[in-house]
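Peer 1: Predicted model follows, preceded by the sequence.
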Amino acid sequence: MISGLDTSAIISKLLTADAAPQTQLKTNVSAAQLKVTAYQSVNTKMSALQTAADNLSKATTWASAKATSSSDSVVATASSTAQPGSVTLDVRNLASGRSVISKDFYSATDTNAASDMGYPLDVVANGQIVGTVSPSRGTLSDVVSAINKATTLGITAVAVRVGDNQYRLQITSTKTGAQDGDFKLVPRNSDGTSAGVNGAQSTDFDNLTVAANAQAFIVGDGSSGSTSVPVSSPTNTFQELLSGVNVTASKTGVAKVTVAGDPSAVADAVGALVKAANDAVGEITTQSRPGAVGSDGKVVGGGTLRGDAILRQLKTSLLGTVTSALGNNVSPAQFGIQSTKDGELTFDKAKFLESYGKDPVAAQQLLAPKSVDTASTASGLVDRLSALAKSATDQYTGQLTTAITGQNTTISDLTKRIADWDDRLADRKVRYQKYYSSLETSLGKLQNQSSWLAGQLSKLG
């Protein structure tokens, strides 16, 4: 350059100074985005609180039942529809599927084993041909592999060693039950056509196990006049033996199955509610903590939403709701629900079980009256927490939702203003470039004039 000036650097610094308002806008966008994230984090905790409260609003949660068995050989499981009761079950036979074994012996290295077995064989089950076993060559291992790969056949095969290099082929149904666990192997006709579902089964196999249902009896206490009722199942699980109760047997024998209320499950649901409320309080505290003013005057350790009125009100309402008296002026502390001096919520399961055990119905009516009667106008702890969570998280009118929407609107507006500044700064850059280009041109002309004058003056001398 004629001037010797670094005009690119000058223009860059001028644009940086001009962009100060845009830089501030970008800072404001970042701050708003942090607030959105913080509000969303609190919203997630409040949504979890509503889920926990809604769970306790269901009658089925309070009706949780547990099934037990007097024998390790019988396992009972209860669903949410199970009702209290008991039954004594005498399991006489377990369910089985048919299993057969070949009459002939085969060596491990005999490559003619497959052809010697008379394949192909149709597999018939439930009155239809489900597939065909048709290895035409290979060893016994090849036959076993071919059968096991054909998973639609409903059978499995294994080579059983019965002597020195002597094996038999065992085939077993993959299912149990007199019908589902039965099958037959039917040789094809000499011309290769199928003998059909009524064809005679192969005589090359002996039965090991017949297909049979599990058999049991519901028995009384043995007193005069007591009777027994037979029950049957194609598997070892007796579905819905009692309403909502499945019973699975692993051995024969007698077991008493008892279904009773499960206070521990109810306590766990209440504990989950208190934990959700405590998690929400903790998140609000984290996001709104005031922090401390450092030596430079800046706040250190403060939350993104420090001093936020919405969070302050929400935390106060949460703590107040959990610790407020229930119906009949009963304190939640009676059920093990309390707040500490630090503003945290605690749950004592043993204390809850103690109070709940004295009168389960009264406890349910105090904590969640709508789980007893959906038309009830009473408002228990569960109902109040559910309503509070909904007022904060409702997708249209929730306090947190509205705050998030407001911040997103601000971000959208700031983003547009930032884009406007991009255009403005681009125009200024063009103007600066033209200005300095014109300046260099003018300086060039002056330099030329100066040189000409100097030449003229030298001639006069």
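Peer 2: Alright, I've got the coordinates.
Peer 1: C-alpha only now, for contacts and for neighbours.
Peer 2: Noted.
Peer 1: Show me how far the helix or strand hosting Leu208 is from its chain's centre.
Peer 2: Per DSSP states H and E: Leu208 is located in strand 205-209. Relative to the mean C-alpha coordinate of its chain, strand 205-209 is positioned 46 Å out (Cα atoms, centre = their mean, to the nearest Å).
Peer 1: What residues sit buried inside it?
Peer 2: Residues of strand 205-209 classed as buried: Phe205 (neighbour count, 16 or more other Cα atoms under 10 Å).
Peer 1: any residues touching whatever helix or strand comes next after it, and which ones?
Peer 2: As assigned by DSSP H and E, the chain's next helix or strand after strand 205-209 is strand 214-219. For strand 214-219, the surrounding residues in contact (Cα atoms under 8 Å, 6 or more residues apart in numbering) are 87-96, 177, 226-236.
Peer 1: From those, list just the buried residues.
Peer 2: Buried members of the contacts of strand 214-219, scored by 16+ other Cα under 10 Å, are 87-91, 93-96, 177, 231-236.
Peer 1: Which member of those residues is positioned nearest Lys256?
Peer 2: Distances from Lys256 to the buried ones among the contacts of strand 214-219, taken as Cα to Cα, are shortest for Thr88 (4.2 Å).
Peer 1: Excluding chain neighbours, what is closest to that closest one?
Peer 2: Lys256 (4.2 Å; Cα to Cα, 6 or more residues apart in numbering).
Peer 1: Tell me the spacing between that neighbour and Pro230.
Peer 2: 16 Å (Cα to Cα, to the nearest Å).
Peer 1: Ok, Ala82 next?
Peer 2: On the measure of Cα to Cα, Ala82 and Pro230 end up 22 Å apart.
Peer 1: could you show me where the helices are in the protein, in order?
Peer 2: Counting by DSSP state H, the chain has helices at residues 7-18, 20-56, 59-62, 113-116, 140-149, 263-288, 309-323, 349-358, 360-367, 369-372, 381-393, 399-460.
Peer 1: quick one on the thing from earlier: inside strands: which ones of the contacts of strand 214-219?
Peer 2: Filtering these for membership in strands, criterion DSSP state E, returns 87-93, 228-233.
Peer 1: Looking at those, point me to the pair that's furthest apart.
Peer 2: Val87 and Asn93 (18.1 Å).
Peer 1: Can you report how many residues neighbour Gly261?
Peer 2: Gly261: 18 surrounding residues under other Cα atoms under 10 Å.
Peer 1: Report the contact partners of the closest residue to it other than its chain neighbours.
Peer 2: Nearest in space to Gly261, with sequence neighbours left out and distances taken as Cα to Cα, 6+ apart, is Ala65 at 4.3 Å. Contacts for Ala65 were tallied using Cα under 8 Å, 6+ apart; they are Ala78, Ser79, Ser80, Ala82, Gln83, Pro84, Val259, Ala260, Gly261, Asp262.
Peer 1: The structure to be compared is supplied as follows:
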Amino acid sequence: MAISLDGLSSGLDTTALITTLMQAEAQPQTLLKAQVTSTTAEIAALQGLNTKLASLADLATSTAKKGALDLYAATSSSTALTATAAAGASAGELQVVVSALAQRQVGVSAAMATWPSPSTLTIVGHDGTPVEISPASSSLDDVVSAINAAGAGVTATKVASGTDASGTKLYRLQLSSTTTGAASSFTVYQGSAADVAAGTAVDVLAAPGSAIIKTAQDAKLTLWAGSSAEQEITSSSNTFTDLLPGVSVSVTATSTDPITVAVGRDVQQVSAVASKLVDALNQVFSTITSQSAVATTTAADGTTSVTAGVFSGDTTVRDINDKVINAASAPIDGHSPSEYGISITSSGTLTFDADKFAAALAADPATVNAALQTIASRVADVATTASDKYVGTLTGKITGDQSQVTRLNQQVADWDIRLASRKATLEKTYSSMEVTLSNLKAQQANLTSQLAALTTSTESS
């Protein structure tokens, strides 16, 4: 380690001198650091663009798939029935009458203070399978808990039912099936499963004072009512799945007059797909434009400086931008996308006219769907070629820039070692100079003293 003798003999500010010299020596490293900063900023911008291109590729690919635009909506002529169209639906119409709604079985027991002996009870489902339940006691609370924990497809609730002649509180058990439909019916017996099999168990809901409040039943639809083809279909719930291909209906009330279920092409859904594709395209264009913009700033002293965006002059990005624009705006079978409401502006972005698109779709759905899928297919090809995580052109550029930053950082680190060595050399050199000058000054003082002594001696003689 060099010892600092800053200006000891020379009077020079050697520390400042060395600092100035080192700044000059470090210019190549400073340029390298600036290049690291600019390349890192470019990588971040490229990654942002790549993400948007990858999203665009996914959206365009899904839009271009066969059947992706076969979107239909179902309507009902009555609030008693709601129709929903899903994948696989097609245009059509059907008239139905809601003959019955699905419901669960609900029954109440006779009024009681405690469960009668024996406390064991058995629930027999629609399929005849018995579930034997043994409550902890004859307490109605224990009976309710045991039924609810048994998994027999039945729930129990204790309901207050006044008092008897002696003032004892009475309760009824309300027993309900957990599901709807005819198959949710059940019978509750007082007694074991063996008693049920032997015919000696008591039917709780058939005993005096008890009642079936609701019977378990399926929902029923009558198709082509009044015709020779009249047919009834049932469902354990109030929903009929695939009544028509891809169309399900849910009923909330019975009807006497036929209800029309109609299925037609959903213009709004198809328009939404087209609008979403245009939005995704504009996000790509907007990113490129903002990162290519030139910024002008004015300093306090009035001088101005111009800074180019990270994409300015980037031929790879410009080529991608041109290809995406061409894919989105080029004619389809001699027809411009603007005929379908997708137009390119003077600024290089797209606009979507929903009304124009809807009108074109209503007039010729096959042609408009085919045109939209052609645009989507072309865009998907371009966006995928650019953003593919293995062989994408933009991906390759990002990888190349990342490798360059790694090399530049290594060069910066090498310069740290080189500059540290150079600074040590300068400090040693200037320290040696100060020591040499100090020694020379000491010799000069000594010689001056000796000469003065000789002169005095000569004069005395």
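Peer 2: The structure has been received and is ready for your questions. Quick caveat: nothing in here was measured; it's all calculated off a predicted structure.
Peer 1: TM-score, when you put one on top of the other?
Peer 2: With the length set by TM-score structural alignment, normalised by the length of structure 1, the two chains reach a TM-score of 0.76; 426 aligned residues with a Cα RMSD of 4.1 Å.
Peer 1: Look up how far Leu277 of structure 2 lies from the most centrally placed residue in structure 2.
Peer 2: Structure 2 has Ser55 as the residue nearest its centroid, 11.6 Å off, counting by Cα atoms, centre = their mean. Using Cα to Cα, we find Ser55 of structure 2 at a distance of 10 Å from Leu277 of structure 2.
Peer 1: And for Ala198 of structure 2?
Peer 2: In terms of Cα to Cα, Ala198 of structure 2 sits 71 Å off from Leu277 of structure 2.
Peer 1: okay, those two: which has more neighbours?
Peer 2: In this view Ala198 of structure 2 and Leu277 are compared by other Cα under 10 Å, and Leu277 has more residues nearby, 22 against 9.
Peer 1: Give the aligned equivalent of the more buried one in structure 1.
Peer 2: Taking TM-score structural alignment, the alignment pairs Leu277 of structure 2 with Leu273 from structure 1.
Peer 1: What is the neighbour count of the spatially closest residue to its match that is not a sequence neighbour?
Peer 2: What sits nearest to Leu273 of structure 1 in space, not counting adjacent residues and going by Cα to Cα, 6+ apart, is Ala52, at 5.1 Å. Neighbour count of Ala52 of structure 1, defined by other Cα under 10 Å: 23.
Peer 1: any idea how far Ala453 of structure 2 is from the aligned partner of Ala52 of structure 1 in structure 2?
Peer 2: The equivalent of Ala52 of structure 1 in structure 2 is Leu59 (alignment by TM-score structural alignment). Distance of Leu59 of structure 2 to Ala453 of structure 2, given as Cα to Cα: 102 Å.
Peer 1: Leu408 of structure 2 now?
Peer 2: 67 Å.
Peer 1: How about Ser387 of structure 2?
Peer 2: Look at Ser387 of structure 2 and Ala453 of structure 2: by Cα to Cα, they are 92 Å apart.
Peer 1: Over to Ala274 of structure 2?
Peer 2: According to Cα to Cα, Ala274 of structure 2 stands 108 Å off from Ala453 of structure 2.
Peer 1: who's more crowded, those two?
Peer 2: Legend: neighbour count by other Cα under 10 Å for Ala274 of structure 2 and Ala453, higher for Ala274 (25 against 11).
Peer 1: Surely the more buried one touches Ala370?
Peer 2: No: between Ala274 of structure 2 and Ala370 there is no contact under Cα atoms under 8 Å: 12.0 Å.
Peer 1: Under the alignment, what does Leu314 of structure 1 map to in structure 2?
Peer 2: Applying TM-score structural alignment, one finds that Leu314 of structure 1 aligns to Ile320 in structure 2.
Peer 1: Leaving out chain neighbours, which residue sits closest to that match?
Peer 2: Closest residue in space to Ile320 of structure 2, ignoring its immediate chain neighbours: Ala386 at 7.0 Å, by Cα to Cα, 6+ apart.
Peer 1: Buried residues in stretch 259-268 of structure 2, which are they?
Peer 2: Here stretch 259-268 of structure 2 shows Ile259, Thr260, Val261, Ala262, Val263, Gly264, Arg265, Asp266, Val267 as buried, counting by 16+ other Cα under 10 Å.
Peer 1: Just tell me what the fourth one corresponds to in structure 1.
Peer 2: Spelled out, that is Ala262 of structure 2. Alignment note (TM-score structural alignment): Ala262 of structure 2 maps to Thr258 of structure 1.
Peer 1: Quickly note the distance from the aligned partner of Thr402 of structure 1 in structure 2 to Asn50 of structure 2.
Peer 2: Superposed on structure 2 with TM-score structural alignment, Thr402 of structure 1 falls opposite Gly396. For Gly396 of structure 2, the distance to Asn50 of structure 2 equals 11 Å [Cα to Cα].
Peer 1: Compare those two (neighbour count), which wins?
Peer 2: Using other Cα under 10 Å as the criterion, Gly396 of structure 2 and Asn50 rank with Asn50 on top: 24 against 16.
Peer 1: give the contact list for the more buried one.
Peer 2: The contact partners of Asn50 of structure 2, taken as Cα under 8 Å, 6+ apart, are Ala386, Ser387, Leu394, Thr395.
Peer 1: From Leu281 of structure 2, how far out is the last one?
Peer 2: Computed as Cα to Cα, the Thr395 of structure 2 to Leu281 of structure 2 distance reads 19 Å.
Peer 1: okay, these two: which has more neighbours?
Peer 2: Set side by side, Thr395 of structure 2 and Leu281 show more neighbours around Leu281, with 24 against 19, by other Cα under 10 Å.
Peer 1: Excluding residues flanking it in the chain, which one is nearest that one?
Peer 2: Leu56 (6.8 Å).
Peer 1: Appreciated, that's everything.
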